[in-house]
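Colleague: could you look at this predicted model? Sequence included:
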Amino acid sequence: MNLLLLLICTIWFSLIVDARLEKATLSNISGHLLLAEEEPTSHFSPMDAQSPGNSEVKIVHHQDLNKRVLIALIVASTVLGGLLLFLSCGWIYRHKKLRDSNGKNRMKTEEAAEGVPSSQVMVRYNTSRMGSRRSSVAIFDYELLEAATNKFSQSNDLGESGSGHVYKARFDEKLLATVKKLDDALPDDERKFDNELNWLSQIRHQNIIKLLGYCIHGKTRLLVYEMMRNGSLETQLHGPTQGSALTWHLRLKIAVDVARGLEYLHEHCNPPLVHRDLQLSNILLDSNFNAKLSNFGLAVTSGTENKDNIGLSGTAAYVAPEYILDGKLTDKSDVYAFGVVLLELLMGRKLVENKASAETENQSLVKWAMPQLIDRTRLPNVVDHVIRNTMDLKHLYQVAAVAVLCVQPEPSYRPLITDVLHSLIPLVPAELGGSLRVMEPVSSSH
């Protein structure tokens, strides 16, 4: 661009100089002609007779100047046109190259957002096999998943989830993921696979597991999720550590996270969605104990009826009574399951306790807990020993009251999950996502 401006200035400067020379020449010619006209005829001499010849020479010189100016203009116009054409071609080439570069960077950003680095994880977006619901989900090559899990070795087996095994997959030094593998999927398993793939490819929420991609290899079906380093809430609460890492405030934070995830499904999805399989094993925890809902294989739209067509969830003890009796399924069914989860967080007990006597039948936690929850004198004694005497008793009573409402047999008596969420947020410290301001550590003397 600077070169173009310099060339234009040079051309105009030449034209100005030529114009001034032309003006000076015309002035000289005019001067001579005026002198010739002013001199008296009596002084006319043979030498003066040559003046017309001199004037003629001057005129010829003026014509030559016009030709040079015309030639200069033609040359300058040609050079300028060629330069503009060259600059235009250069700009078009540069713009195209920049657009291609931006396109590649955008693809890398999208892959990074899904947790899959383009340099290591070679995924391909097969639009011919992906509908609108799956447009944001990657298709993984089976060989890649096999390599990342060390051929699905036992050392990478993280346990069972639903109808498949879950494996840890390492794609590079930084990226870890989990892979759920369904071998020789039966028709019911394949239906759950498609259902989960369709829902999770649409849902984006901080408290719902992120689906990175999937793979179909013969009769094998695989789903790839983000890694949740602290495993499931069931493992944390009933595993080797027996809930020792879960403080009172951390348990309430997990409950709030679960409620937020359910609120998104019930209030913000279109159509509203019922998870239908909420239980400890389907609540996963990341490295900071942020809770996310997983396993959407049984999820259905709210208002679905006829239990014979959609089947019961994995654990009957979490299923609301009205669904077992009448096949009715609404968002209040998830609220019931949430109440059971809240009871487990409070009590630290398994959902079904086996009595020592062989004559007694298994007793559900809900039936056992109800008398304890409504009696304030007995409630502190049945709280999990890990968190006992570490909370404000008023907060404990409030959480117990929420749990009692959630597990009411009559659906109309249960609160909406939004109301549950607003009841629990004030009990969670602000640094954990709530609104409670903790001024000083809670005394253990309560």
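Modeller: Nice, thanks for sending it over. It should be emphasised that the depicted structure is a prediction, and the values quoted were computed from it without experimental measurement.
Colleague: hey, let's count contacts and neighbours off CA atoms from now on
Modeller: Will do.
Colleague: what ranges does the stretch 251-400 of the chain have for its strands?
Modeller: Ranges of strands within the stretch 251-400 of the chain are 273-274, 283-285, 291-293, 300-301, 352-353, 363-364, based on DSSP state E, counting those that start in this stretch.
Colleague: from the contact counts, what lies against the fourth one?
Modeller: The one in question is strand 300-301. Where contact means 3 or more Cα pairs under 8 Å, 6 or more residues apart in numbering; DSSP states H and E, strand 300-301 is packed against strand 273-274.
Colleague: separation between residue 215 and residue 3?
Modeller: According to Cα to Cα, to the nearest Å, residue 215 and residue 3 sit 57 Å apart.
Colleague: repeat for residue 98
Modeller: For residue 98, the distance to residue 3 - Cα to Cα - is 23 Å.
Colleague: now do residue 427
Modeller: 70 Å.
Colleague: do residue 284 as well
Modeller: Distance from residue 284 to residue 3, by Cα to Cα: 64 Å.
Colleague: second one coming, line it up with the first:
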Amino acid sequence: MCVPFHVPSILHVFIETMKMKLLFMFFLIPHKPIWILASIVDPLVPSPQISPILTSIAVSASSPDIHVGDEHQNMDSHMKKVMAFVAASTGLGAIILCLLSFWIFYIKYSSKSKKKNLQNSDGEKGLRLVPFLSKFSSVRLVGKKGCVPIIDYKQLEKATGNFKESNIIGEGGFGCVYKARLDDNLDVAIKKLNCECQYAEREFENEVDLLSKIQHPNVISLLGCSSNEDSRFIVYELMQNGSLETQLHGPSHGSALTWHMRMKIALDTARGLKYLHEHCYPAVIHRDLKSSNILLDANFNAKLSDFGLAITDGSQNKNNIKLSGTLGYVAPEYLLDGKLTDKSDVYAFGVVLLELLLGRKPVEKLTPSQCQSIVTWAMPQLTDRSKLPNIVDNVIKNTMDPKHLYQVAAVAVLCVQPEPCYRPLIADVLHSLIPLVPVELGGTLRVSQVTQQPKNSS
């Protein structure tokens, strides 16, 4: 890091140093009138007009046995030496100042040129991170700090069949997600953002900037990005089983998700959040955690996605952030007072956990003008052991140990507490879920120890 110099301060120190040197040298010259010393030490002070009579008196008084002519000659000799020294020092000082000015100019100029040339240096790093994209046309800096490969737009257009509707696998607030296959037979997902408004452009830059610096098994991998006119494109790894929302509330209604599979998805999601909250520096608050942003790969491993609204802790005043999020997942303190913390993500996780447990949407319409949240509906029944088994999703009803069911319900109740101080840290949630997930799915539970519970006769 370069520390800026204050040029006037350097000049002042230089002048003061020269004064001290001259003063020290003049003390070595005997019998000099004090006014001569003063005029040389500080050239801004004018020399007094001394008459020849006073000069003669001063010389005679100081050295009565020496002739006046010799004294003048001796003084002239010393004055020549002094003037030569002053001239040399002035020239040396001018050279030093010129070098210093040139050095400061070089530092400023080089810092600007580095910014312009980052596409060359940082681009090579980006290509090394994603070797299969090395054949694409160019790489440049995207966002504030991160660097990612830039894929040529023509490649994306070809891979998606000119963005055919049949290739759409998801939709978002600013565009659609397409399934695509690149030239090397790599299947990817391409999110197309219509950035005609500044919010979409801001979300694009924010997501690319964050994902370029995040690497975790439970966070979606960023492979590259592109742009064309008012559209922006983000290329991710393809998640074959789509989103958790599609699995739970789509045509299959969660039929592919067993109890243990749902607990694995909850555990993976908690691990991803723990990484964002405790292992990223500065910490990252997702701010838009929901079932549609939890993606599932071919083995139903869950990964967090869509970081357009995410913020880093300390990057801005979280109390003054524009309210954003999805109804049903937004924490009460953020919705009412605009207060945003990592506990806001914990609340959203609690809602996702209720979706996995109950198979219901976060917000359901009772009438055209009236809605009910899953939290409001479920809270009175989650704490009643006699009612809890009756509200569990029919797909998984009576397929789990009742103790495990009560434990998951207790964790969900804590996560959706109205007061953030009563909610647990995501690390505590993680430790509570690990014993409920079979070893082969990433937990510590021995499935052989779990007995199948008979269905209730009721």
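Modeller: Yep, it's here. Please read all numbers here as calculations on a predicted model, not as lab measurements.
Colleague: thinking again about what came up before, residue 427 and residue 3 of structure 1: which has the busier surroundings?
Modeller: residue 427 (23 against 9; other Cα atoms under 10 Å).
Colleague: aligned partner of residue 185 of structure 2 in structure 1?
Modeller: Correspondence of residue 185 of structure 2 to structure 1, assessed by TM-score structural alignment: residue 174.
Colleague: tell me the SS of that match?
Modeller: What DSSP: H, G, I helix; E, B strand; the rest coil gives for residue 174 of structure 1 is coil.
Colleague: for burial, what's the neighbour tally of it?
Modeller: 7.
Colleague: swap in residue 148 of structure 2?
Modeller: 29.
Colleague: and it, what does it touch?
Modeller: The contact partners of residue 148 of structure 2, by Cα atoms under 8 Å, 6 or more residues apart in numbering, come to 123, 126-127, 139-142, 208, 212, 223-225.
Colleague: top helix in structure 2 by residue count?
Modeller: Counting by DSSP state H, the longest helix found in structure 2 is helix 68-116.
Colleague: so which elements touch that helix?
Modeller: Secondary elements touching helix 68-116 of structure 2 (3+ Cα pairs under 8 Å, 6+ apart): helix 52-62.
Colleague: residue range for the helix it packs on in structure 1?
Modeller: With TM-score structural alignment applied, helix 52-62 of structure 2 matches no range in structure 1.
Colleague: what's the answer for stretch 233-243 of structure 2, then?
Modeller: Stretch 233-243 of structure 2 covers residues 222-232 of structure 1 once aligned (TM-score structural alignment).
Colleague: okay, buried residues for the matching stretch please.
Modeller: Residues 222-228, 230-232 are the ones in stretch 222-232 of structure 1 that count as buried (16 or more other Cα atoms under 10 Å).
Colleague: now, which of the residues you listed lie within strands?
Modeller: 222-226 (DSSP state E).
Colleague: and residue 435 of structure 2, that's in a strand?
Modeller: No: per three-state DSSP, residue 435 of structure 2 lies outside any strand segment and is helix.
Colleague: return the residues in contact with the aligned partner of it in structure 1.
Modeller: Under the alignment (TM-score structural alignment), residue 435 of structure 2 pairs with residue 426 in structure 1. Contacts for residue 426 of structure 1 (Cα under 8 Å, 6+ apart) come out as 434-436.
Colleague: of the residues you listed - the most surrounded one?
Modeller: residue 434 (19 neighbours).
Colleague: ok, that one to residue 268 of structure 1 distance?
Modeller: For residue 434 of structure 1, the distance to residue 268 of structure 1 (Cα to Cα) stands at 21 Å.
Colleague: and for residue 143 of structure 1?
Modeller: Residue 143 of structure 1 sits 38 Å away from residue 268 of structure 1, going by Cα to Cα.
Colleague: pretty sure residue 416 of structure 2 sits against residue 344.
Modeller: No: look at residue 416 of structure 2 against residue 344 with Cα atoms under 8 Å: they stay out of range, at 9.4 Å.
Colleague: corresponding residue for residue 298 of structure 2 in structure 1?
Modeller: In structure 1, the residue paired with residue 298 of structure 2 is residue 287, using TM-score structural alignment.
Colleague: which residues touch that match?
Modeller: Here residue 287 of structure 1 is in contact with 228-230 (criterion: Cα under 8 Å, 6+ apart).
Colleague: ok, now how distant is residue 237 of structure 2 from residue 192 of structure 2?
Modeller: Distance of residue 237 of structure 2 to residue 192 of structure 2, given as Cα to Cα: 15 Å.
Colleague: my bad, residue 209 of structure 2
Modeller: 17 Å.
Colleague: which element is residue 77 of structure 1 on?
Modeller: In this structure, residue 77 of structure 1 sits in helix 51-113 according to DSSP states H and E.
Colleague: any chance of a markdown table for the buried residues of stretch 222-232 of structure 1, columns distance to residue 192 of structure 1?
Modeller: Formatted as a markdown table, the buried residues of stretch 222-232 of structure 1 follow (distance: Cα to Cα, whole Å):
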| residue | distance to residue 192 of structure 1 |
| --- | --- |
| 222 | 12 |
| 223 | 11 |
| 224 | 15 |
| 225 | 16 |
| 226 | 19 |
| 227 | 21 |
| 228 | 21 |
| 230 | 25 |
| 231 | 22 |
| 232 | 20 |
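Colleague: give me the number of residues near the residue in structure 1 that residue 400 of structure 2 lines up against?
Modeller: Using TM-score structural alignment, the equivalent of residue 400 of structure 2 in structure 1 is residue 391. With neighbours defined by other Cα under 10 Å, the count for residue 391 of structure 1 comes to 18.
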